[in-house]
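Q: take a look and give me a structure for this.
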Amino acid sequence: MLNKNLKEILDGNIELPTLPDVIMRLLSAVDNPESTAPDIARIIGSDQSLMAKILKLVNSPFYGMPRQISTLTQATVVMGFTAIRNIALTIAVFDEFELGAAVPEKFGYTREKLWEHSIATAITANVIAHKINYAKKEDAFIAGLIHDIGKVVFDRFCHEDFVTALTLADASGRSLFDAEVDIFGESHAFIGSWVTEKWQLPSHLVDSIRYHHTPDKGEVELKLVEIVHAANNLVHAEGYGNGGDDIVPEINGLFQKTFGFSQHDLHELKLEVKQNFESAVEFFQTVA
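A: Okay, here's the model as predicted:
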């Protein structure tokens, strides 16, 4: 049975943040095969703050551009439509969502720690995508970044119930996912996919959020779901940030079974994630 507060959200009685109109128009334009780089630049240019942030991020050390990118059209041509969409979406998510009241200190779960976890998951998903030659590498990054957006929804709009779920997970030694299902009747993966579907994000991104704990149920693009699931587990095991779970997953067998990774492959993956993490945190501090 659905928790009362979650039902209020699903019934539309609690107003959740929506993506700005400029982002919605950008999403539509990127999906339109007739759109051009100047079209994308004009849409973004209608929001001066968004334009400035995108140019700042594109020129950050994280992307390592060989020369300064000075215009949105140039950025769109160099980066590609999908990458620009994902940068804009990242900015919008950071701008629209704030966590609610402070979670008790003992859980180690803060907005900063959650975003560190999310950033590390994004990096890991991106590295995995490159190593297995997954075609939609930029989507692996954004899927990793927003995979836990449902936790932000729970924390902000159902805060007391979310703390109860954290408490239950901590006391019982179970996963936060399972504790949420007990308290809310659904998990952060469900509400995250519900919100992003309302935002009209591409179905394969929504699917990766919905099933990042249950990859065998993936419906749209199983490989992306597997990438996010594996990335999330590795980040938990390596201790980047804090997603609200104390359970340390076993990752060796997971990576061997899913991607055919040897112990050496997994070691190389961990090193690459570690090398990229600091620059990525600096990158996202530019957004905040």
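
Q: make it CA atoms for all contacts and neighbour counts henceforth
A: Fine.

Q: tell me the contacts of Asn59?
A: Taking C-alpha atoms under 8 Å, 6 or more residues apart in numbering, we find Asn59 in contact with 65, 68-69.

Q: run this one through as well so I can compare:
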Amino acid sequence: MDRLLQQVTELAVLPHVVFKVLELSGNEDYPTATMEQAITVDPGFSSRLLRVANSSYYALPRKVQSIREAITCLGFRAVRQLAMTVGVFDVFIGKNDADSLRRRAWWRHAVDTAVCCRWL
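A: So this is what the prediction gives:
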């Protein structure tokens, strides 16, 4: 599976999965299994979640190998942030028309502003 994930750089994410993750993550009373079921139907989001969980940013002591483990390690808030990022970012990728370029510039400005605000 690792070799397969390395060969595929990006998989499209289904929008309804992003909305479901946002809905579930807004209420931590939902069990992790419910969130896991919502995520596993989408290979694109699943692979991104595992990639993020195994990134050096989180520096976990061992490799995360399941969606449930990734949710548990990262928490609902981080999974929600990833869903929002993926949901918005997928709108801008791979398009080069004038509107898409303006949206990308707006997105970049928004990210830069958020980073500055967080730093302050």
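
Q: if we can go back for a sec, nearest to Asp47 of the first structure among the contacts of Asn59 of the first structure?
A: Of all the contacts of Asn59 of the first structure, the one with the least separation from Asp47 of the first structure (C-alpha to C-alpha) is Ile69, at 18.2 Å.

Q: distance of the alignment partner in the second structure of the closest one relative to Ala83 of the second structure?
A: Aligned by TM-score structural alignment, Ile69 of the first structure pairs with Val64 of the second structure. Using C-alpha to C-alpha, to the nearest Å, Val64 of the second structure is found at 18 Å from Ala83 of the second structure.

Q: and if you look at Leu49 of the second structure?
A: For Leu49 of the second structure, the distance to Ala83 of the second structure - C-alpha to C-alpha - is 9 Å.

Q: cool, Leu74 of the second structure as well?
A: 13 Å.

Q: of the two, which one has the most company?
A: Neighbour count, other C-alpha atoms under 10 Å: between Leu74 of the second structure and Ala83, Ala83 has more, with 25 against 16.

Q: quick check: closest non-adjacent residue to that one.
A: Val18 (5.3 Å; C-alpha to C-alpha, 6 or more residues apart in numbering).

Q: count the neighbours of the one you found for me.
A: Val18 of the second structure sits with 22 neighbouring residues when counted by other C-alpha under 10 Å.

Q: just checking, it touches Gly87?
A: Yes - here Val18 of the second structure lies in contact with Gly87, judged by C-alpha atoms under 8 Å, at a distance of 6.1 Å.

Q: sorry, back to before: can you find the partner of the residue nearest to Ala83 of the second structure in the first structure?
A: By TM-score structural alignment, Val18 of the second structure lines up with Ile23.

Q: what residues of the helix or strand in which that match is found count as buried?
A: Per DSSP states H and E: Ile23 of the first structure is located in helix 21-31. For helix 21-31 of the first structure, the neighbour count (16 or more other C-alpha atoms under 10 Å) marks 22-24, 26-27, 29-30 as buried.

Q: cool, and stretch 24-43 of the second structure?
A: 24-25, 32, 35-36, 38-40, 42.

Q: stretch 100-117 of the second structure now?
A: Arg104.

Q: centre of the chain to it, how far?
A: 17 Å (C-alpha atoms, centre = their mean, to the nearest Å).

Q: how about stretch 163-179 of the first structure?
A: With C-alpha atoms, centre = their mean as the basis, the mean position of stretch 163-179 of the first structure lies at 22 Å from the chain mean.

Q: what does it correspond to over in the second structure?
A: Using TM-score structural alignment, stretch 163-179 of the first structure pairs with nothing in the second structure.

Q: quick one: end-to-end length of that stretch, please.
A: Using C-alpha to C-alpha, the end-to-end distance of stretch 163-179 of the first structure comes out at 10 Å.

Q: so Glu98 of the first structure touches Asp155, yeah?
A: No - using C-alpha under 8 Å, Glu98 of the first structure is not in contact with Asp155, being 9.2 Å away.

Q: quick one, what contacts the residue most central in space within the second structure?
A: The C-alpha lying nearest the average C-alpha coordinate of the second structure belongs to Leu82 (C-alpha atoms, centre = their mean; 3.0 Å). The contact partners of Leu82 of the second structure, by C-alpha under 8 Å, 6+ apart, come to Leu49.

Q: aligned partner of it in the first structure?
A: Under the alignment (TM-score structural alignment), Leu82 of the second structure maps onto Ile87.

Q: in which helix or strand would I find that match?
A: Assessed by DSSP H and E, Ile87 of the first structure sits inside helix 81-96.

Q: that helix vs the second structure - mean distance after superposition?
A: Averaged over the aligned pairs, helix 81-96 of the first structure sits 1.0 Å from the second structure after superposition, using mean C-alpha distance after the TM-score superposition for the first structure.
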